[in-house]
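>>> I'd like to go over a predicted model; first the sequence, then the structure.
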Amino acid sequence: MATLEQKIQELVQDSIEALDCELVGIECQRSGRFLTVRVYIDKDGGVSVDDCADVSRQVSAIMDVEDLIADKYNLEVSSPGLDRPLFSLAHYQRFIGQEVSVHLRVPVLDRRKWTGKLENVTGDVITLIVDGTPQVFAFGNIQKGNIVYKFED
């Protein structure tokens, strides 16, 4: 069974690409009765406010027609930002060598949050170097992952 994020992605992917943007990923987060749908987009040369507005109008129209969400929701469209979320194995593969943080669904060694250098992606397994030691995580156990941006001094 597809998640709400997957259903939305299937509906809006082609429309976002037609606007010359890449759909990085979608997050749906409920806070009480309210649902926020976050759509992350990217583009060569960076994402402008106009790009976000164009994608927002397009996605909003599609979601209104398809009526996937019965309740009211807030739609947010933005670039991935400096702490770019990682949604797919391809994203992890693309950022090998970067510092990343992952939040796990099921703890490994009594920890859910891990931060380290992304060393390798093999099949559906991600390897981080944490304090000099390789730690291996199944992609399916990663609830959320993102780049850890380091500012230069």
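Yep, that arrived.

>>> CA atoms for contacts and neighbours, from now on please.
Fine.

>>> Show me what the longest strand along the chain is packed against.
Longest strand in the chain, counting residues (DSSP state E): strand 111-122. Strand 111-122 sits against helix 89-94, strand 99-108, strand 125-130, with contacts defined as 3 or more Cα pairs under 8 Å, 6 or more residues apart in numbering; DSSP states H and E.

>>> switch the cut-off to 6 Å
Judged by 3 or more Cα pairs under 6 Å, 6 or more residues apart in numbering; DSSP states H and E, strand 111-122 is in contact with strand 99-108, strand 125-130.

>>> I would like the residues contacting the last one, please.
When you say that, I think you mean strand 125-130. Gly116, Lys117, Leu118, Glu119, Asn120, Pro134, Gln135, Val136, Phe137, Ala138, Phe139 (Cα atoms under 6 Å, 6 or more residues apart in numbering).

>>> how big is the angle separating that strand from strand 111-122?
120 degrees (axes from the mean of the first three to the mean of the last three Cα atoms, to 10 degrees).

>>> Next, the buried residues of strand 125-130.
For strand 125-130, the neighbour count (16 or more other Cα atoms under 10 Å) marks Ile126, Thr127, Leu128, Ile129 as buried.

>>> The closest residue to the second one other than its chain neighbours and Pro80, how far apart?
In this structure, Thr127 finds its nearest non-sequential neighbour in Val136, 4.5 Å apart by Cα to Cα, 6 or more residues apart in numbering. Using Cα to Cα, to the nearest Å, Val136 is found at 25 Å from Pro80.

>>> before we move on, what about Gln58?
From Gln58 to Pro80 the distance is 19 Å (Cα to Cα).

>>> higher neighbour count, the two?
Pro80 (19 against 15; other Cα atoms under 10 Å).

>>> Tell me who's in contact with the more buried one.
Each residue near Pro80 by Cα under 6 Å, 6+ apart is listed here: Tyr40.

>>> Tell me the spacing between it and Phe87.
Distance from Pro80 to Phe87, by Cα to Cα: 11 Å.

>>> now swap in Ile41 and tell me
12 Å.

>>> These two - which one has more neighbours?
Applying other Cα under 10 Å to Ile41 and Phe87 shows that Ile41 carries more neighbours, namely 23 against 18.

>>> the helices in the chain, which residues?
With DSSP state H, the ranges of helices along the chain come out as 4-18, 49-66, 89-94.

>>> before we go on, here's another structure to hold up against the first:
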Amino acid sequence: MPSNRTISPHGATPLTTRHEPRLIRETGLDARIADLAEPVIEDLGYRLVRVKCSGRNGFTVQIMAERPDGTIGVDDCETISRNLAPVIDADDPVDRAYHLEVSSPGIDRPLVRRSDFERWAGHVAKIELSEGHDGRRRFRGVLVGLRDDTFGIRLDDVPEGTPDTVWLPVSLLSEARLIMTDDLIAASFRAAKKALAEDPAEVEEVEEDEDASPGSSVH
């Protein structure tokens, strides 16, 4: 039977655990909803990636989630939405009608855990720190992995003769996400083809954007 499970650009590389803490946390209403959502999502066997409230479609609460192996599909999103909606409604943190949308992180996904920086090494990311590091808060470059309590990023905008790789403290992370590139898209399709070759009976669906495979409901 065909599956709706999506494949991350590096395929289903196992992550550490669904209980691995996030480095980047929400604030305000987003944080309150995240506190409600995270235990529900983990109990179902998934991991919370991000909560974001916006004025889209009146008011939308977007929940990004994934399996511990980095995949997510339509059925998974619907399962999370069905179990999470009553919990949010019971606590009633949103003072208006809202749309609850559960989706995959997308190819150009947020990076919120230490394992994300290992999994996505070799791809371009945009980084923002909570405070300056050597006088700079924003960086764009190729991720090169982790070293102790720092992550490396290879920059393309450094003066000639200076090191092109900087190691930034994970404790200063404010925002981090992958940048959509041809290499990232190509890696996604290669992973999908590999999955098909390993199990021809299972049809994998590669997501095109962060709203792929949503489970949505109105409250």
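Great, that's in hand. This is a predicted model, so every value here is computed, not measured.

>>> Report the TM-score for the pair.
For this chain pair, the superposition-based TM-score is 0.73 by TM-score structural alignment, normalised by the length of the first structure; 150 aligned residues with a Cα RMSD of 3.2 Å.

>>> any chance of the helices and strands packed on strand 111-122 of the first structure in a markdown table, with distance to Val12 of the first structure too?
Listed next are these as a markdown table, based on distance: least, Cα to Cα, whole Å:
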| stretch | distance to Val12 of the first structure |
| --- | --- |
| strand 99-108 | 27 |
| strand 125-130 | 28 |
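
>>> between those, which one is nearest to Glu76 of the first structure?
Closest of those to Glu76 of the first structure is strand 99-108, at 22.5 Å (criterion: Cα to Cα).

>>> Which stretch of the second structure lines up against that closest one?
When the second structure is aligned by TM-score structural alignment, the counterpart of strand 99-108 of the first structure is residues 124-133.

>>> can you count the residues close to Glu76 of the first structure?
With other Cα under 10 Å as criterion, Glu76 of the first structure counts 17.

>>> Identify the residue of the second structure aligned to it.
Match for Glu76 of the first structure (TM-score structural alignment): Glu101.

>>> who touches stretch 4-11 of the first structure?
Contacts for stretch 4-11 of the first structure (Cα under 6 Å, 6+ apart): Ile26.

>>> Pull out the buried positions in it.
For stretch 4-11 of the first structure, by 16+ other Cα under 10 Å, it's Ile8, Gln9.

>>> between the helices of the first structure, which gets nearest to Asn146 of the first structure?
Per Cα to Cα, nearest to Asn146 of the first structure of those: helix 89-94, 9.1 Å.

>>> Quick check: neighbours shared by Pro80 and Phe87 of the first structure?
In contact with both Pro80 of the first structure and Phe87: no residue, using Cα under 6 Å, 6+ apart.

>>> Find me whatever residue is spatially closest to Ser60 of the first structure, sequence neighbours aside.
Leu75 (7.4 Å).

>>> quick one: contacts for the equivalent of Thr133 of the first structure over in the second structure?
The alignment partner of Thr133 of the first structure in the second structure, by TM-score structural alignment, is Asp164. By Cα under 6 Å, 6+ apart, Asp164 of the second structure lies in contact with Arg154, Leu155.

>>> After alignment, which residue of the second structure pairs with Lys150 of the first structure?
Mapped onto the second structure by TM-score structural alignment, Lys150 of the first structure lines up with Thr181.

>>> Kindly report the same for Cys28 of the first structure.
That one, Cys28 of the first structure, aligns with Lys52 by TM-score structural alignment.

>>> list the contacts for its match?
Residues near Lys52 of the second structure by Cα under 6 Å, 6+ apart: Asp30, Gln62.

>>> Let's see that with 10 Å instead.
By Cα atoms under 10 Å, 6 or more residues apart in numbering, Lys52 of the second structure lies in contact with 26-27, 29-31, 33-34, 60-64, 101.

>>> what's around Gly132 of the first structure, how many residues?
Using other Cα under 10 Å, Gly132 of the first structure has 9 neighbouring residues.

>>> That one against Lys117, yeah?
Yes. At 9.3 Å, Gly132 of the first structure and Lys117 qualify as touching, with contact defined as Cα atoms under 10 Å.

>>> If we ignore the residues flanking it in sequence, what's nearest Gln29 of the first structure?
Spatial nearest neighbour of Gln29 of the first structure, chain neighbours left out: Thr36 (5.3 Å); criterion: Cα to Cα, 6+ apart.

>>> now swap in Gly25 of the first structure and tell me
Tyr40 (5.4 Å).

>>> same question, Lys144 of the first structure
Nearest residue to Lys144 of the first structure, sequence neighbours excluded (Cα to Cα, 6+ apart): His103, at 5.2 Å.

>>> Who are the contact partners of the one you found?
Here His103 of the first structure is in contact with Arg111, Arg112, Lys113, Trp114, Thr115, Asn141, Ile142, Gln143, Lys144, Gly145, Asn146 (Cα under 10 Å, 6+ apart).

>>> Distance check, the last one against Lys113 of the first structure.
Taking Cα to Cα as the measure, Asn146 of the first structure falls 11 Å from Lys113 of the first structure.

>>> and which of the contacts of Lys52 of the second structure is nearest to Ala192 of the second structure?
Once Cα to Cα is applied, the member of the contacts of Lys52 of the second structure that ends up nearest Ala192 of the second structure is Met64, at 20.9 Å.
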